[in-house]
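Enquirer: show me how the following folds:
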Amino acid sequence: MCLITQNPELCNHQECLYFYSGFAQGLLSYTQSSEIDRACSIVNSQNTMLHMIINKNLETEIILNKVHCEVQQLSLFLSNPRHSEIIVEQSYDSSEVFQLLRSRWDFQYTLQLESELPLTLYKERGFSLAVSLRNSSNENVFLKNHTRCKVLLFTSDDEPKLLKCNIRGKKILRGTTEAEMSEPGIVKFENMVINEVSSHYTNEVFLLAVICLSSGDIKPLVIENLNVKARTMQKKKQKLVKN
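Expert: Got it, this is the predicted structure:
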């Protein structure tokens, strides 16, 4: 039996080998068994405490690593707001945007359209977008804490899906998809391009959402029934008009 672990199987611990060797040679007597048992009990207790300390250290290390990652991301965001893509991946899932809108969450602010956006756009043709931040009294609000917004494109399914790349691996929505709020409380997306037609998707329309990356108190803006057509269709119409 192992004196350290109390395991009935043979072991290779030097202490055990020394004890049983001495016992076999008559160097140790039966009267010492109680002291040996007491020593084994102390060793077992110490081993248990060491295992507990090791497990606690592992748990602490995991927590410290998690805190370290969060501090790094926060530092990166504050030093350069253009890295806020890191924030949106953790703060918003593609479904969470619409879950927020469907819920009865009482948002402190809302995003509203400030520029007209045609519900019919053309593939690979640039368009711009401007939104304003409004409070509950529908007044323009300017927040100084790096209010940065992002435009996302979704399908019009019952559970909208975030559109990132087409089957060729190209970004479907590209250009100025992120922008910061200017002094009057306006966020401008100067030039964006949709590299896909909506007829390939459910209901043949898209959903365009504008979310705030730096605050959860701002209600996302969703523009529905966005139709994106191929540019060749417009060119054909122009030729027919000329003829």
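
Enquirer: can we go C-alpha only for contacts and neighbour counts from here?
Expert: Fine.

Enquirer: could you say what helices and strands the one helix or strand Ala130 maps to packs with?
Expert: Secondary structure assignment for Ala130, by DSSP states H and E: strand 127-134. Packing partners of strand 127-134 (3 or more C-alpha pairs under 8 Å, 6 or more residues apart in numbering; DSSP states H and E): strand 109-113, strand 186-194.

Enquirer: just the helices in this protein please.
Expert: Under the criterion DSSP state H, the chain contains helices at 14-24, 33-79, 85-91, 96-102, 231-242.

Enquirer: now tabulate the ones you listed in a markdown table and tack on mean neighbour count and distance to Glu224.
Expert: Listed next are the helices of the chain as a markdown table, based on neighbours: other C-alpha atoms under 10 Å; distance: least, C-alpha to C-alpha, whole Å:
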| stretch | mean neighbour count | distance to Glu224 |
| --- | --- | --- |
| helix 14-24 | 13 | 76 |
| helix 33-79 | 13 | 31 |
| helix 85-91 | 14 | 22 |
| helix 96-102 | 14 | 12 |
| helix 231-242 | 10 | 21 |
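
Enquirer: can you lay out the ones you listed as TSV showing distance to Ser198?
Expert: TSV is the format used below for the helices of the chain (distance: least, C-alpha to C-alpha, whole Å):
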stretch	distance to Ser198
helix 14-24	76
helix 33-79	34
helix 85-91	25
helix 96-102	20
helix 231-242	12
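
Enquirer: nearest to Leu119, of those?
Expert: helix 231-242 (15.0 Å; C-alpha to C-alpha).

Enquirer: residues in contact with that closest one?
Expert: For helix 231-242, contacts defined as C-alpha atoms under 8 Å, 6 or more residues apart in numbering pick out 122-125.

Enquirer: just the buried ones out of the residues you listed, please.
Expert: Among the contacts of helix 231-242, those classed as buried by 16 or more other C-alpha atoms under 10 Å are 122-124.

Enquirer: now, these that are in strands?
Expert: Tyr122 (DSSP state E).

Enquirer: distance check, the spatially most central residue of the chain against Glu70.
Expert: Central residue of the chain (C-alpha atoms, centre = their mean): Gln90, 2.1 Å from the mean position. Distance check for Gln90 against Glu70: by C-alpha to C-alpha, to the nearest Å, it reads 11 Å.

Enquirer: Proceed likewise with the subsequent sequence, for comparison:
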Amino acid sequence: MCLITQSPELCQHPECLFFYSAFAQGLFSFIQSSSFEHAYSIIDNQNTMLRMIINKNLETEILLNQVYVEAQQLAVFLSNPRHSEIVVEQSYDSSEVFRLLRSRSNFQYSLHLESTLPSVLFKERRFTLEVSLRNVSNEIVFLSSHTRFRVLLFTSDEEPRLLKCNISGKKILRGTTEAEISETGIVKFENMVINEVSSHYTNEVFLLVVICLSSSDIKPLVITDVNVKARTMQKKNQK
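Expert: Okay, the predicted model is just below:
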């Protein structure tokens, strides 16, 4: 019997051959039957533990193979030419948007308006803004990560001021002011509302700005001459 595998057939393991050879020569004559059974029990327990370790190793190998396959699939996805190679950087403060525009002219990517914005918006009236991310060849770029974009509202002063709240303390710009790029390459800001009329501010218009929160390599989109009127003005025009 094999002492390692417990197989009843004869084996050629050096350990087994040595044991049985020594046993046949009477070298282990001092070992009693009970002692032999005890030794056999120890060997059996060790074999059981070895089999458990082998099974665990097989399970680990299967998991590593799965991780390897998933890593290969991810590498193929990231190497797809439709996706950009944007490296996520530290977000820059919204107050630096115009400083960034004045100081740089060689942006790797830029945002383009895809939806038609009405010439006149009305206070508290919902509207949707859609933009796309494009490279220097004016081709739509698909990001390889979920990069977020934000819409901001500024005055049209020589040094534009970020507008957050009106004189009543309510948010001026509400709705989906942050969004991620979709699979079609479009960033969509839905159900947006401007809770203020532009006539109360310089030049009687606002600046609507879209920025990327994760990379300064993307040129912000500045929509000028955003005219917002009171909803009562719309009713008078309809009469």
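
Enquirer: TM between them?
Expert: Once superposed, the chains reach a TM-score of 0.61 (TM-score structural alignment, normalised by the length of the second structure), with 152 aligned residues with a C-alpha RMSD of 1.8 Å.

Enquirer: would you reformat the helices and strands packed on strand 127-134 of the first structure as JSON lines and include distance to Thr202 of the first structure and mean neighbour count?
Expert: As requested, these are arranged in JSON lines below (distance: least, C-alpha to C-alpha, whole Å; neighbours: other C-alpha atoms under 10 Å):
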{"stretch": "strand 109-113", "distance to Thr202 of the first structure": "25", "mean neighbour count": "20"}
{"stretch": "strand 186-194", "distance to Thr202 of the first structure": "16", "mean neighbour count": "19"}
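
Enquirer: closest to Thr176 of the first structure out of those strands?
Expert: It is, among these and with distance given as C-alpha to C-alpha, strand 186-194, at 5.4 Å.

Enquirer: and the closest one, how far from the second structure on average?
Expert: Superposed on the second structure, strand 186-194 of the first structure shows a mean distance to its aligned partners of 0.5 Å (mean C-alpha distance after the TM-score superposition for the first structure).

Enquirer: packing partners for that strand?
Expert: Applying 3+ C-alpha pairs under 8 Å, 6+ apart, one finds that strand 186-194 of the first structure contacts strand 127-134, strand 173-175, strand 178-180.

Enquirer: can you tell me which of the ones you listed is packed in deepest?
Expert: strand 178-180 (a mean of 21; mean count of other C-alpha atoms under 10 Å).

Enquirer: so where is stretch 46-65 of the second structure in the first structure?
Expert: Using TM-score structural alignment, stretch 46-65 of the second structure lines up with nothing in the first structure.

Enquirer: in that stretch, which residues are buried?
Expert: So, applying 16+ other C-alpha under 10 Å, buried residues of stretch 46-65 of the second structure: Asn47.

Enquirer: now it, how far from the centre of its chain.
Expert: With C-alpha atoms, centre = their mean, to the nearest Å as the basis, the distance from the averaged C-alpha position of stretch 46-65 of the second structure to the chain average is 34 Å.

Enquirer: stretch 120-128 of the first structure too?
Expert: Distance, centroid of stretch 120-128 of the first structure to centroid of chain: 29 Å (C-alpha atoms, centre = their mean).

Enquirer: try stretch 134-150 of the second structure
Expert: For stretch 134-150 of the second structure, the distance to the chain centre is 14 Å (C-alpha atoms, centre = their mean).

Enquirer: near Asn45 of the second structure, how many other residues are there?
Expert: Look at Asn45 of the second structure: counted by other C-alpha atoms under 10 Å, it has 12 neighbours.

Enquirer: do you know how far it is from Ala39 of the second structure?
Expert: Remark: distance between Asn45 of the second structure and Ala39 of the second structure (C-alpha to C-alpha) = 10 Å.

Enquirer: number of nearby residues for Glu196 of the first structure?
Expert: 22.

Enquirer: so how far is Glu190 of the first structure from it?
Expert: According to C-alpha to C-alpha, Glu196 of the first structure and Glu190 of the first structure sit 19 Å apart.

Enquirer: ok, Ser91 of the first structure to Glu59 of the first structure distance?
Expert: 25 Å.

Enquirer: my bad, Thr177 of the first structure
Expert: 40 Å.

Enquirer: same thing with Glu35 of the first structure?
Expert: With distances defined as C-alpha to C-alpha, the gap from Glu35 of the first structure to Glu59 of the first structure amounts to 36 Å.

Enquirer: equivalent analysis for Ser115 of the first structure, please.
Expert: Taking C-alpha to C-alpha, one finds Ser115 of the first structure at 52 Å from Glu59 of the first structure.

Enquirer: and if you look at Phe189 of the first structure?
Expert: 45 Å.

Enquirer: with Leu213 of the first structure instead?
Expert: 31 Å.

Enquirer: Ala209 of the first structure reaches Pro220, doesn't it?
Expert: Yes - counting by C-alpha atoms under 8 Å, Ala209 of the first structure touches Pro220, with 6.8 Å between them.

Enquirer: give me the more crowded residue out of these two.
Expert: Taking neighbours as other C-alpha under 10 Å, Ala209 of the first structure and Pro220 compare with Pro220 leading, 22 against 18.

Enquirer: I figured the more buried one hits Glu96, correct?
Expert: No - counting by C-alpha under 8 Å, Pro220 of the first structure does not reach Glu96; the two are 10.4 Å apart.

Enquirer: any idea what Gly185 of the second structure aligns with in the first structure?
Expert: By TM-score structural alignment, Gly185 of the second structure lines up with Gly185.

Enquirer: ok, its match - contacts?
Expert: 132-133, 140-143.

Enquirer: apply 10 Å and report the result again.
Expert: Taking C-alpha atoms under 10 Å, 6 or more residues apart in numbering as the criterion, Gly185 of the first structure is in contact with 131-134, 139-144, 147.

Enquirer: which non-adjacent residue is nearest it?
Expert: Phe142 (4.2 Å; C-alpha to C-alpha, 6 or more residues apart in numbering).
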